[in-house]
Each structure stands twice: as C-alpha cells, then as structure tokens.
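Colleague: Got a predicted structure here, sequence first:
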Amino acid sequence: MRIIDAQVHIWGSGKPSGQHRQTSVYTAAELIGEMDAAGVDSAVLHPPSWDPHSNEMAIDAAVKYPEKFCSLGWFPLDDPSQRKRIETWKQQPGMVGLRWSLTRDGQETWHQDGTMDWLWPAAEKAGTPIATMAWRFLPRFKQIAERHPNLKLIVDHLGLVRSAQGQDAFATLDDLLPLAKLPNVAIKATGAPGYSQQSYPFRDIQDGLHRIFDAFGPDRFFWGTDLTRMPCSYRQCVTFFTEELPWLNPKDQEKVMGQAVTNWLQWQQP
C-alpha cells in the first residue's frame, strides 16, 4: 500500500504559527528522513504563510523529488494584482492546487468580507482545487460549493473546531456532514491526533472520525498529519489509521491512505 500524507509543511524562514515546531527552517530533506522512518512514501506540501518564499521552496522540492512531493500553494488574496496568477498556477512544477489556512491575523473574515469572492469562479474556470480551514464558515462553504459544482473543494483538518479537543472538537458536525452530499467536496483527515485528549490510540475521537468517514466515503476522505504540530510520532499517525480503526477495511484503507488524494488532485506521480 502506497502511503501519501495529505498535508505537511516545509519552510526556510519565519516564525511558525500555533503549535508547530518553533524552528526557523524545516527542509524537504529533513521531512524525507522522517517520512522514510515512518513508512510514508509521498506527501502533499502546503507552503506555510509564515514564510513568504515557501512556494519557491515547495517547487524546488517537487523538482528535486518529483516522486515524493506535490504542492497546494498560495498567494496573497488581498492583493488584486495577484489574481491573474490563478490562470497559470498549475503550470508550475508540482503545483496541483491552492490552499489558505485563514488563520493569520486579518484573514478570519476573508470568506465574508469580499476578499475571496472572486476566487471561487476563477478557480472553477481554471480547474484548480482549493483547500481551506472552513470550520468557521461551513454553511457558507456549502453555498460556495453548490454555486460552483465544477470546483473541487477540500475541507482541512476534518472541519473540526480548530482549538478544541475531545467531543468539543466535533461541535461542527451538524454543519459539516451535509457537505458530504456535494460530490465536489472532499475532506482532509489531517491533524486528527491533535484533537484528542487521550494518548494513542486516541479513542475519544474514533467515533467522530467514523461518522465523518461514513458520510464522505473512502474516495473523499484523505489521511494526513500536519506533522510538525502532532503530539505523537509520525509512525503513530500512520498506524492510528492502518491498525486502530476496525471500520476501515483494507480496500478503503488503500484509498484513504493515498489513492484518493492523488486521484482528487490529479497528481501524476512519475
């Protein structure tokens, strides 16, 4: 089974946000070392916004290790001069889509203040998938997906409450699960251990994960880690899904652990 992490970061400068490792540099070579030790074959890079040159770093990684990496990059949405970049975005090496976390200061209202309004039709026209942390605006996100049925959208980090743990993290489920009825919406099951109040195998979040998986199915439910802020080892992030979830049968497991995300992003690995 080929294992592909749906979200990891590398960076070369800046101050990492939140609970990420507080180091100013984390390289592709360092990441590959950890991937090899954990049994992870490939990964989708998410250039972090704290490093203004992170897109270039991700492109370099995809050029050097094309079998290992593709990327969901970003550009400043609040700068209208940047908008035309979406037309040729996927012509860059390894770039298969775009992603905004919407967690930096001033970004929390972009989904409702008009900053992102141009993005959805432009991305749909360009055939460029968009991923974002939509937990704060899931009903509006559903409306966006309905208006743009040919736009592939990804909800980051299971659509759960970003700062919560245990059952409190799943407070968004009533808004999240209806999104599964829309075939153009997928979900990244990334960062799951960080939502648990317990140690491995994180039993307090297993039922919630099962509900989300049942709604979205194996073709739109992507395993991943957000490695640099996980409270457990990389290998435990893997075995949590491959060994501890009895409802994830072998056929579905192959999709969840890698096949599905490569299909969704149309990543043609060499």
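Modeller: Structure's in. What do you need?

Colleague: use CA for all of it now, contacts and neighbours both
Modeller: Noted.

Colleague: can you map out the helices along the stretch 151-270 of the chain?
Modeller: For the stretch 151-270 of the chain, helices defined by DSSP state H, counting those that start in this stretch occupy the ranges 173-176, 206-216, 234-243, 250-254, 260-265.

Colleague: this is the comparison structure:
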Amino acid sequence: MTIDAHQHFWRFDPVRDAWITEEMNIIRRDFLPADLAPLLKAAGIDGCVAVQADQSEAETQFLLECAQGNDFVKAVVGWVDLRSPDVAERLAYWAEQPLVKGFRHIVQGEPDDKFLLREDFNNGIAALKKHGLTYDILVYPHQLPAVEQFVEKHPEQPLVIDHLAKPYIKKKEIGDWTKQIRRIARMPHVHCKLSGMVTEADLQNWKEADFRPYLDTVLEAFGPGRLMYGSDWPVCLLAADYTRQKAIVDNFIGSLSDTEKSRIMGGNAAAFYNIS
C-alpha cells in the first residue's frame, strides 16, 4: 500500500486560520477529501494520513468525519490538550475511534523553545502509549535541542518528526540541523517524514538539487526503515503542485531497492500508524 503520510483538510476560516495570510491566497479556501482524491489516484497513492492544522478537539472530530466518509483517508492525527489534567479521559475517548491513530501539537508556534520539556505536556505524552497512539513532532531547527531531550524521555513512544524539522533550505543552512538530526536519529523509536520541504525553500525558484543535502542526511541518519513520504498538501501548493512535490522524493529514492522504496512510500507509515 502506498501512503501519503502527511496532508491536511480544512474549511477555511479567516479568523481561525489566521496563519494563512493574504500572501498565501492559493490556499485561502476549503480543501476537502473530494479535492485530494483525484490527485492521489493520479499519483498512484492508495491512502493518506490526515493531520491536524488547528488546535482543537473540534478539528479532531472534523478529520475523523473526513476519514469515515472516505476510505482512502486511512488515519487521523488529531489534537488534544496533552497538558490538561483530564488528558487520560480525553485519550480514552478518542482511542475508541479506530481511525484516530495519534496526536500532534503545533510546537513550532510556541514561544518557549523548551515547551516539549514541560512536565504537564510530558505527562500527556506518557499517557499515549496505553492506547497505542503516536505523536508527531512539529518543530523548527532551533527547537531540536529540546527534541533530543524529549525523545530520550519517552523511549517506548512511537514518535515522528514532521517535515525534517523544517531545515532552513532557502538559506542553505545545514550544519547545526545535521548535527542535531543525527543525534536524535540514534534513538530507534524516532521516525522522520519526507514532507514539507518545498515551503522551506525559495517558493518560486527552488530546484530539486536544493533538497539533496537534507535528504541525504535523513536517509543516512534514519535509514529507509524510518522514513515516510508525505505531501503536506495543500500547504505544498504555495510552492509546488502534488505531482511536482512528490517527484522530489521519487527521484531521490530512485536508486534504492524496491523494498526500501516500498517502505518509504507506504510501508513505514502503515506500520507506524497501524494502518491495515
């Protein structure tokens, strides 16, 4: 099964979705399963993982409804307040929904670089394992030192870094990011998504060669057994359509074995998110 391990749906709300500025006009509209289905079919993708873009349980319910009505949406990564004293109760509630596979918090938007080390947040993370739920790590490179400490705290919790931790591709900065990624990748329970790259590059002038040093780094660090392809659609539309962004990964992994390619393009995501 081929899987797009990272995409979003939304009904655009200019207040709630204030992060989508007027300069991002191409994505200032609704994006729903009916919009994605033909793109996946054309790209030879069998299913996808819908990931939260808003920090509310209403978002989790919305994504669940998207998944329940569309067989190709294989999993939901929702949001729940992992800092809440009621987190155990809320996780128990969502765990009753088979399509809800994990959760994410928009840590990249937190002003505290050490947000991931908060005691209340880590209590919530520790509660995920009981229900077999995953956690997606969304951060910027300057937050990676905290990520290293965070993943060490949860050695049995399945974790995945979204978007290669958003390296500064446009600036061609790689040194510090590489050091941190290699250190984090030493921990075998941490995975990484090959997603969100085009929006970290020069949006209108990127070349595939711009991504190669970063892709080489994560392939060496995580190996083909802990990488998973994701489109970050529709956010990717700021810099590339579905076909063009997927080609970056297709071309990069072209020299790998069929087994390795199969794992990156779906097998790893299926195992990580328990998709059958």
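Modeller: That came in fine, so what should we check first? All figures in this text were calculated on a predicted structure; none of them were measured in a lab.

Colleague: right, and the helices of the stretch 151-270 of the first structure - which one's nearest Met57 of the first structure?
Modeller: For Met57 of the first structure, the closest of the helices of the stretch 151-270 of the first structure is helix 260-265, at 19.9 Å, according to CA to CA.

Colleague: Phe170 of the first structure - how many residues pack around it?
Modeller: Neighbours of Phe170 of the first structure under the rule other CA atoms under 10 Å: 21.

Colleague: can you check Ala239 of the second structure too?
Modeller: 19.

Colleague: Quick check, it in contact with Val198.
Modeller: Yes - counting by CA atoms under 8 Å, Ala239 of the second structure touches Val198, with 5.9 Å between them.

Colleague: Ala50 of the second structure: what secondary structure?
Modeller: strand (DSSP: H, G, I helix; E, B strand; the rest coil).

Colleague: What residue in the first structure is paired with it?
Modeller: Correspondence of Ala50 of the second structure to the first structure, assessed by TM-score structural alignment: Leu45.

Colleague: Its match is in contact with Ile4, isn't it?
Modeller: No - if you go by CA under 8 Å, Leu45 of the first structure and Ile4 don't touch, sitting 10.8 Å apart.

Colleague: The aligned partner of Lys84 of the first structure in the second structure is in what secondary structure piece?
Modeller: The alignment partner of Lys84 of the first structure in the second structure, by TM-score structural alignment, is Glu89. For Glu89 of the second structure, the host element (DSSP states H and E) is helix 87-95.

Colleague: The helix or strand following that helix vs the first structure, average distance?
Modeller: Under the assignment DSSP H and E, the closest C-terminal helix or strand after helix 87-95 of the second structure is strand 100-105. Average distance, strand 100-105 of the second structure versus aligned residues of the first structure after superposition (mean CA distance after the TM-score superposition for the first structure): 1.0 Å.

Colleague: Could you tell me where strand 100-105 of the second structure falls in the first structure?
Modeller: Going by TM-score structural alignment: strand 100-105 of the second structure matches residues 95-100.

Colleague: Identify each buried residue in that stretch, please.
Modeller: Met95, Val96, Gly97, Leu98, Arg99, Trp100 (16 or more other CA atoms under 10 Å).

Colleague: And for that stretch, what's in contact with it?
Modeller: 46, 59, 70-74, 89-90, 128-133, 265-267 (CA atoms under 8 Å, 6 or more residues apart in numbering).

Colleague: Equivalent analysis for stretch 135-147 of the second structure, please.
Modeller: By CA under 8 Å, 6+ apart, stretch 135-147 of the second structure touches 77, 102-108, 113-117, 125, 157-163, 165-168, 177, 180-181, 184.

Colleague: right, and the helices of the stretch 151-270 of the first structure - which one's nearest Asn184 of the first structure?
Modeller: Nearest of these (CA to CA): helix 260-265, 9.6 Å.

Colleague: And the strands in the stretch 51-200 of the first structure, which stretches?
Modeller: 69-73, 95-100, 130-132, 153-155, 185-189 (DSSP state E, counting those that start in this stretch).

Colleague: could I get those strands as CSV with distance to Asn55 of the first structure?
Modeller: Compiled in CSV, the strands of the stretch 51-200 of the first structure are given as follows (distance: least, CA to CA, whole Å):
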stretch, distance to Asn55 of the first structure
strand 69-73, 6
strand 95-100, 9
strand 130-132, 15
strand 153-155, 19
strand 185-189, 21
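
Colleague: Pick the most buried one from these.
Modeller: Greatest average neighbour count among those goes to strand 69-73 (a mean of 28), per mean count of other CA atoms under 10 Å.

Colleague: so it corresponds to what in the second structure?
Modeller: Under TM-score structural alignment, the match for strand 69-73 of the first structure is residues 74-78.

Colleague: how big's the offset between that stretch and the first structure?
Modeller: Stretch 74-78 of the second structure sits 1.2 Å off on average (mean CA distance after the TM-score superposition for the first structure).

Colleague: Now do the contacts for Ala126 of the first structure.
Modeller: Counted by CA under 8 Å, 6+ apart, Ala126 of the first structure has contacts Ile86, Glu87.

Colleague: actually Val198 of the second structure, sorry about that
Modeller: Trp206, Cys236, Ala239, Ala240, Gln245.

Colleague: And it, what's its match in the first structure?
Modeller: Val198 of the second structure maps onto Pro193 in the first structure, by TM-score structural alignment.

Colleague: where does that match sit relative to Trp135 of the first structure, distance-wise?
Modeller: Remark: distance between Pro193 of the first structure and Trp135 of the first structure (CA to CA, to the nearest Å) = 17 Å.

Colleague: next one: Arg211 of the first structure
Modeller: Relative to Trp135 of the first structure, and taking CA to CA, Arg211 of the first structure is found at 16 Å.

Colleague: When those two are compared, which one has more neighbours?
Modeller: Trp135 (21 against 13).

Colleague: To what extent is Ala247 of the second structure buried, counted in neighbours?
Modeller: Neighbours of Ala247 of the second structure (other CA under 10 Å): 13.

Colleague: ok, the residue mapped onto it from the first structure to Leu248 of the first structure distance?
Modeller: Matched by TM-score structural alignment, Ala247 of the second structure corresponds to Thr239 in the first structure. As judged by CA to CA, Thr239 of the first structure and Leu248 of the first structure stand 12 Å apart.

Colleague: and Pro188 of the second structure, what pairs with it in the first structure?
Modeller: Here Pro188 of the second structure is matched to Pro183 in the first structure, going by TM-score structural alignment.

Colleague: same thing with Leu138 of the second structure?
Modeller: That one, Leu138 of the second structure, aligns with Met133 by TM-score structural alignment.

Colleague: now Gly124 of the second structure
Modeller: Gly124 of the second structure maps onto Leu119 in the first structure, by TM-score structural alignment.

Colleague: Perfect, I'm done here.
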